[in-house]
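A.B. asks: Any chance you can model this:
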Amino acid sequence: MITPENWRKSSYSGGGDGNNCVEIANSPTHIAIRDSKAPFRAALTFPAGAFSTFVEALKGEGRSTRASLAGLDN
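C.D. replies: Here you go, the predicted model:
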């Protein structure tokens, strides 16, 4: 179960108020991600195994893919 105290900010959130990235929460079976600028909006929830596969794929693709996914390639 994902509860309010499960959420933590990404280490890439940056300085200042740290509201420039995502927050993540996990349970034994699922991972949830939400926008740290809008924490009360919907969160994306993935089965834990699928999220791990997604993260590993990002690591393997390099910076250009991560920038594209983050909308930084425009």
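A.B. asks: C-alpha only now, for contacts and for neighbours.
C.D. replies: Fine.
A.B. asks: all strands for the protein, in order.
C.D. replies: Taking DSSP state E, the strands of the chain run over residues 8-9, 22-26, 30-35, 44-47.
A.B. asks: how about the ones you listed in TSV, adding mean neighbour count and distance to Phe54?
C.D. replies: As requested, those are exported to TSV (neighbours: other Cα atoms under 10 Å; distance: least, Cα to Cα, whole Å):
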stretch	mean neighbour count	distance to Phe54
strand 8-9	16	19
strand 22-26	20	14
strand 30-35	19	12
strand 44-47	14	10
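A.B. asks: Another sequence for comparison is provided below:
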Amino acid sequence: MERNAWRTSSRSGSNGQCVEVRDRGAQVDVRDSKAPDAGTLRFGPIAWDAFISGVKASH
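C.D. replies: Coordinates of the predicted model:
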């Protein structure tokens, strides 16, 4: 993942229901692409790894 660049989740469809992620090194930001100014979730590296592991385990 390129640092500081927002990218759309590979799981997002073409219907506009997208989640965007950006790697800022010390944190990972997540936002709703339909409302980018509405707020951002921020994860530290350990929390992000735990989140991703949990998502993968649920599928």
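A.B. asks: After superposition, what's the TM-score here?
C.D. replies: TM-score for the superposed chains, counting by TM-score structural alignment, normalised by the length of the second structure: 0.79, backed by 57 aligned residues with a Cα RMSD of 1.7 Å.
A.B. asks: Ok, which of the strands of the first structure comes nearest Thr65 of the first structure?
C.D. replies: Using Cα to Cα as the measure, strand 22-26 is the one of the strands of the first structure that comes nearest Thr65 of the first structure, at 17.2 Å.
A.B. asks: Give me the mean distance between the closest one and the second structure.
C.D. replies: Superposed on the second structure, strand 22-26 of the first structure shows a mean distance of 0.5 Å to its aligned residues (mean Cα distance after the TM-score superposition for the first structure).
A.B. asks: Which other helices and strands does that strand contact?
C.D. replies: Here strand 22-26 of the first structure touches strand 8-9, strand 30-35, going by 3 or more Cα pairs under 8 Å, 6 or more residues apart in numbering; DSSP states H and E.
A.B. asks: Strand 30-35 and that one, what's the angle between them?
C.D. replies: 160 degrees (axes from the mean of the first three to the mean of the last three Cα atoms, to 10 degrees).
A.B. asks: Provide the aligned range in the second structure for strand 22-26 of the first structure.
C.D. replies: On the basis of TM-score structural alignment, strand 22-26 of the first structure is assigned to residues 19-23 in the second structure.
A.B. asks: got a list of contacts for the matching stretch?
C.D. replies: Stretch 19-23 of the second structure is contacted by residues 1-9, 12, 28-33 when judged by Cα atoms under 8 Å, 6 or more residues apart in numbering.
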